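# Okay, here's the prediction I keep looking at, along with the sequence it came from:
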Amino acid sequence: MLIGELAAQAGTTTRALRHYEEQGLLESDRTTAGYRLYEPGAVRRVRNIRELLSCGLTVEDVKSLLAYLDADLPEVLSYSPLCADG
C-alpha cells in the first residue's frame, strides 16, 4: 500500500510515517518511481507505535520494542482504580 493509504488506515499523517521511517521504526520498499510501498502489516505496527508514544515512551524506548510491534500489544496499561470507595 502507498503512504497515503497507510496513513488513512492507521489514523495518522504521511509526515508522521516519514518520521517513523527516519527513526528506524518503520520500513518501506520503493516503486520504480520512488513511491513508498508498505506491507499490510504496517497498519498494526504504526498503530502500536502511536499507542506507545502516546503512553509517554520515547522513540528510543519504542526502538527497543521493535520485535514486538507487529503483534497486538498486551493490555497492561488499562485503568483500574486503587480504591473503589475513593
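That came through, no problem. Since the model is a prediction, treat every value here as computed from it, not as a measurement.
# C-alpha only now, for contacts and for neighbours.
Will do.
# Strands of the chain, start to end?
Using DSSP state E, the strands of the chain run over 29-30, 36-37.
# where's the first one relative to the chain centroid, distance-wise?
The one in question is strand 29-30. In terms of CA atoms, centre = their mean, to the nearest Å, the gap separating the centre of strand 29-30 from the centre of its chain is 18 Å.
# Check which helices and strands that strand is in contact with.
When contacts are defined as 3 or more CA pairs under 8 Å, 6 or more residues apart in numbering; DSSP states H and E, strand 29-30 packs onto strand 36-37.
# Check which helices and strands the strand it packs on sits against.
By 3+ CA pairs under 8 Å, 6+ apart, strand 36-37 packs against strand 29-30.
# let's see 10 Å
Here strand 36-37 touches helix 3-10, strand 29-30, going by 3 or more CA pairs under 10 Å, 6 or more residues apart in numbering; DSSP states H and E.
# what's in contact with the shortest one?
The reference is to strand 29-30. Strand 29-30 is contacted from outside by 2, 35-39, using CA atoms under 10 Å, 6 or more residues apart in numbering.
# hmm, try it at 7 Å
36-38 (CA atoms under 7 Å, 6 or more residues apart in numbering).
# next, the one to line up against it:
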Amino acid sequence: MKIGDLARETGVSPRLLRYYEEQGLITAQRAASGHRRYTQDTVEAVARIRMLLGAGLPTSVIAGLMDCFTGGTELEACAEQHLRAHLDGIESRIAQLQETRSALTALIGTTAAPAPRQLAAA
C-alpha cells in the first residue's frame, strides 16, 4: 500500500509515518518509481508505536521494543527491562517534582500576606 493508504488506515499523517521510518520503527519497500510501499504488517506496527507513544515512551525506547511483540499489541518478556527502566526514570522525576512542589509551597507560606484593603469612604 502507498503512504496515503497507510495514513488513512492508521489515522497517522504521512509526515509522521515518514518520521517513524526515519527512526527505524517501520520500513518501506521502494517501488521502481521511488514511492514507498508498505505491507499490511506495517498497519500493526503503527498501532504498536501509537500504543507505546501513548504510554509516554520516546521513539528511541520504542525502537528497542519493536522486536518484543508476539503479535498484535502483546509484549514478550524482553520488553520488561526497557519498560522498567523508563518507569524508574518517571518515578524519579515525580519524586523531584514533589520535592519542588513542597519547596514552593514552603516559600509561598513565608511571603508576607497582602495588607487588607480599606473601603473608600462614601
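That came in fine, so what should we check first? Because the structure is predicted, anything quoted here is derived from the model rather than measured.
# quick one: TM-score?
Once the chains are overlaid, their TM-score stands at 0.80 when taken by TM-score structural alignment, normalised by the length of structure 1; 75 aligned residues with a CA RMSD of 1.6 Å.
# hang on, the earlier thing: for Asp70 of structure 1, which of the helices and strands packed on strand 36-37 of structure 1 is the nearest?
Among those, helix 3-10 comes nearest to Asp70 of structure 1, with 13.3 Å by CA to CA.
# tell me the average deviation of the closest one from structure 2 after fitting.
Here the mean offset of helix 3-10 of structure 1 against structure 2 after fitting is 0.6 Å, by mean CA distance after the TM-score superposition for structure 1.
# May I see the buried residues of stretch 31-41 of structure 1?
Buried residues in stretch 31-41 of structure 1, counted by 16 or more other CA atoms under 10 Å: 36-38.
# Among these, which one sits closest to Leu25 of structure 1?
Tyr38 (12.8 Å).
# That closest one and Leu26 of structure 1: what is the separation?
Counting by CA to CA, to the nearest Å, the separation of Tyr38 of structure 1 from Leu26 of structure 1 is 9 Å.
# show me where structure 1 has helices.
3-10, 14-22, 42-54, 59-63 (DSSP state H).
# Make CSV out of the strands of structure 1 and add distance to Tyr20 of structure 1.
Below are those laid out as CSV (distance: least, CA to CA, whole Å):
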stretch, distance to Tyr20 of structure 1
strand 29-30, 14
strand 36-37, 13
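# Nearest to Val43 of structure 1, out of these?
strand 36-37 (12.2 Å).
# That closest one vs structure 2, average offset?
Strand 36-37 of structure 1 sits 0.2 Å off on average (mean CA distance after the TM-score superposition for structure 1).
# start and end residues in structure 2 for that strand, please.
The aligned range for strand 36-37 of structure 1 in structure 2 is 36-37, by TM-score structural alignment.
# which residues are contacting that stretch?
So stretch 36-37 of structure 2 is contacted by 1-3, 28-31 (CA under 7 Å, 6+ apart).
# Once you drop chain neighbours, what's closest to the most centrally placed residue in structure 2?
Centroid check for structure 2 by CA atoms, centre = their mean gives Leu53 as the closest residue, at 3.1 Å. Spatial nearest neighbour of Leu53 of structure 2, excluding adjacent residues (CA to CA, 6 or more residues apart in numbering): Thr59 at 7.5 Å.
# Determine the number of other residues adjacent to the aligned partner of that neighbour in structure 1.
Correspondence of Thr59 of structure 2 to structure 1, assessed by TM-score structural alignment: Val59. Residues near Val59 of structure 1, counting by other CA atoms under 10 Å, number 16.
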